[in-house]
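> sequence and predicted structure below; questions after.
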Amino acid sequence: MKADTQTIDILLLGSGGREHALAAKLAASPRAGKLYIAPGNGGTASCGENVVLDDCDPAAVAAFAQSHGCGLVVIGPEAPLVAGVADAVRAAGIPCFGPGAEGAQMEGSKLFSKQLMERAGIPTAAYGSFTDEASALAYVREQGAPLVVKADGLAAGKGVIVATELSQAEEAVRECFGGTFGDAGNTVVIEEMLVGPECSLLAFTDGKTVRPMATSQDHKRALEGDLGPNTGGMGVYSPVP
């Protein structure tokens, strides 16, 4: 059978290093036609056309993809997924790479993910969840350090505080409920600290077939020697030995 050589125009959402890498690979495909990146960055500008578009507005993204004849939308960041952008794009009849809002809750709410793992019998660190500062502080003092304090919602990778001292855990709780992470800190998850190397194994699925990717290890702590706070990611290597 003759290979399909028809090209498709693509809309890529996001503005980080991840989107630069995605844009470069998409642009290199012989199947790619016009590539739009919203909002993009200096790196993505060399791969396609950066456009002004609110990537967390489902209606606006779907309308742009339709009006520009895009045959595929690829979503990089978590926030547009949680906002339901993928649902809106698919409802408009356009294929979209990324889960709908319901599936994205596994990333958008740490408490949702913990409860899901409990129901499915998936091992996970012991934890407590709280919606008020006093109860969270009482739990921290009862458990003692080390602990991991997490703002429940999306916080650009910065809402997880590894507290090796009780005072650090208490301060992290106060930061969450004090508005440091906005609405993401309205609920706080406090976990036991697990010690050991981190390994991520991601997979693509259409609901029936699962295709695993290579293992990877993310390094989130800022500063030399991992002495700084968590970030959205300082670097990653793959595969993991």
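Great, that's in hand. Here the structure is a predicted model, which is why all the values come from computation and not from measurement.
> make it CA atoms for all contacts and neighbour counts henceforth
OK.
> helices and strands around whichever strand or helix holds residue 111, which ones?
The secondary structure element spanning residue 111 is helix 110-120 (assigned by DSSP states H and E). Contact partners of helix 110-120 among helices and strands, from 3 or more CA pairs under 8 Å, 6 or more residues apart in numbering; DSSP states H and E: helix 101-108.
> can you tell me what sits against the helix it packs on?
78-79, 81-87, 112-113, 152-154 (CA atoms under 8 Å, 6 or more residues apart in numbering).
> buried set for it?
Using 16 or more other CA atoms under 10 Å as the test for burial, helix 101-108 gives 101, 104-108.
> any idea how far that helix is from the chain center?
9 Å (CA atoms, centre = their mean, to the nearest Å).
> tell me the angle it makes with helix 110-120.
An angle of 100 degrees separates the directions of helix 101-108 and helix 110-120 when computed by axes from the mean of the first three to the mean of the last three CA atoms, to 10 degrees.
> check it against this one:
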Amino acid sequence: MKVLVVGSGGREHALCWAIAKSTKLGKLYCAPGNAGIADVAECIDIGGEDVDALVGFAKDNAIDLVVVGPEAPLVLGLVDKLEAAGIRAFGPSAAASVLEGSKGFMKDMCAKAGVPTAAYGRFTDPEKAKQFIQDHGAPIVVKTDGLAAGKGVIICQNVEAAMTAVDDIMGDKKVFGIAGNEIVIEEFLQGEECSFFALVDGERALPLAAAQDHKAAFDGDKGPNTGGMGAYSPTPIATPEICDKIMETAITPLIKTMAAEGCPYKGVLFCGLMVRDGVPTVLEYNIRFGDPECQVLMMRWKSDVLEALDAAAQGRLDDITLDWHDETAMVVVMAAQGYPGAYEKGTEIKNIDAANSVEKAYVFHAGTKADGDRVLATGGRVLGVTGRGASVIEAQTTTYKAVDAIDWPNGFCRRDIGWRAVERERTKV
């Protein structure tokens, strides 16, 4: 098979790395890719949102399957245009992608499907939004309706902070641009977060695995939210019983409802949940693999990844059985100093090979580019250093051993990824 992966982040490096191991693969391309992806795929200089150029490349090169990594090309209708050209694609249609493209649509779809989620209101008028906040009090959560690169969710501990969030999003500042033309305000849910992933073929869903990510920039869950500073899988909070409940209450009803509404869902479904007292409640759905969660899923996924993604694209998940490494995987994100604020680009990263030589570790690239033999940082989140181990503590030890092998004075990372699970393991001993 000829396969094209779309995207340039750590998620796409993990997908390419996993797909490259498939016995069904003939040739692997990635557009646009990055310095690490170039080790496992041929990188093509086409932007992830240049839909027409991507379709043209797929046609000209007789691509059998296109795997779309990020959400933006999906919302722009890349899958629709590929399928119209007779090319199979892994990912939802533009109509189904509104599930992530609009938080208001997502909340309304949950209501139709009977999916347990936080009470909410949708607003295009800031004054009505503020009245809702006054009526409900705090803590409360203010979200942009549209895509905001994973940063459009503001947890407000008091009414004043919530009012400021509304002004920042909908007032003159418009800090998230048109994504904030409408906002969703919802109750704050207590509990422990987890991410759950399932493959979907339009009618059926096949559970993958649960993970827990770390959004805050700094140790102790301090600092501003980011796209994700680390993750691990499996997570102790998602017991087999909880995973069954998630499938029964959050995945299957949604898939059936979307099919009934005329926008069947295909691809990977990422469900963000809050778990409290053994009860999972949906926070959000995303239409793609999480980043950095994808890195830990791919480290644990033992069976043929390409075969499973292609089966989802063809509507035949019934044919697929998945096999997983019975170990914990962890990823620690190395980011540029200053992230998620302003940061310097073009700094050199050394000794990635030394990190890759650590047993059961692998470095996934995100914001990198090659400059001759050198690797330069080009983004905020730059590397996803990933490791496996028999326990969370072992996975953490392996991962930080690989982190410490890397020479990048301009980078930083959290040193406490997996802390909740580590504490649980230590109290068991």
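Sure, I can see it. Bear in mind that the values here come from a model prediction, so they are computed numbers and not experimental data.
> circling back to that earlier point, out of the buried residues of helix 101-108 of the first structure, who's nearest residue 60 of the first structure?
Checking the buried residues of helix 101-108 of the first structure against residue 60 of the first structure with CA to CA, the nearest one is residue 101 at 16.3 Å.
> if I pick the residue nearest in space to the middle of the first structure, what's in contact with it?
Compute the mean C-alpha point of the first structure, and by CA atoms, centre = their mean the closest residue is residue 78, 4.0 Å away. Contacts for residue 78 of the first structure were tallied using CA under 8 Å, 6+ apart; they are 104, 107-108, 154.
> pull out the buried residues from stretch 111-118 of the first structure.
Neighbour count says stretch 111-118 of the first structure has 111, 113-114 buried, by 16+ other CA under 10 Å.
> Provide the aligned range in the second structure for that stretch.
Mapped onto the second structure using TM-score structural alignment, stretch 111-118 of the first structure spans residues 104-111.
> ok, which stretches of the first structure are strands?
Residue ranges of the strands in the first structure, as given by DSSP state E, are 8-14, 32-39, 49-50, 70-75, 96-97, 127-130, 147-151, 160-163, 188-192, 203-205, 210-212, 217-221, 230-237.
> dump those strands into a markdown table; add distance to residue 60 of the first structure as well.
Below are the strands of the first structure laid out as a markdown table (distance: least, CA to CA, whole Å):
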| stretch | distance to residue 60 of the first structure |
| --- | --- |
| strand 8-14 | 12 |
| strand 32-39 | 11 |
| strand 49-50 | 16 |
| strand 70-75 | 13 |
| strand 96-97 | 15 |
| strand 127-130 | 35 |
| strand 147-151 | 29 |
| strand 160-163 | 31 |
| strand 188-192 | 32 |
| strand 203-205 | 26 |
| strand 210-212 | 31 |
| strand 217-221 | 32 |
| strand 230-237 | 26 |
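> show me what residue 95 of the second structure aligns to in the first structure.
Aligned counterpart of residue 95 of the second structure in the first structure: residue 102 (TM-score structural alignment).
> same question but for residue 71 of the second structure, I mixed them up
Match for residue 71 of the second structure (TM-score structural alignment): residue 78.
> coming back round to it: check the contacts of helix 101-108 of the first structure and tell me the two furthest apart.
Farthest pair in these (CA to CA) is 87 and 152. Separation: 22.8 Å.
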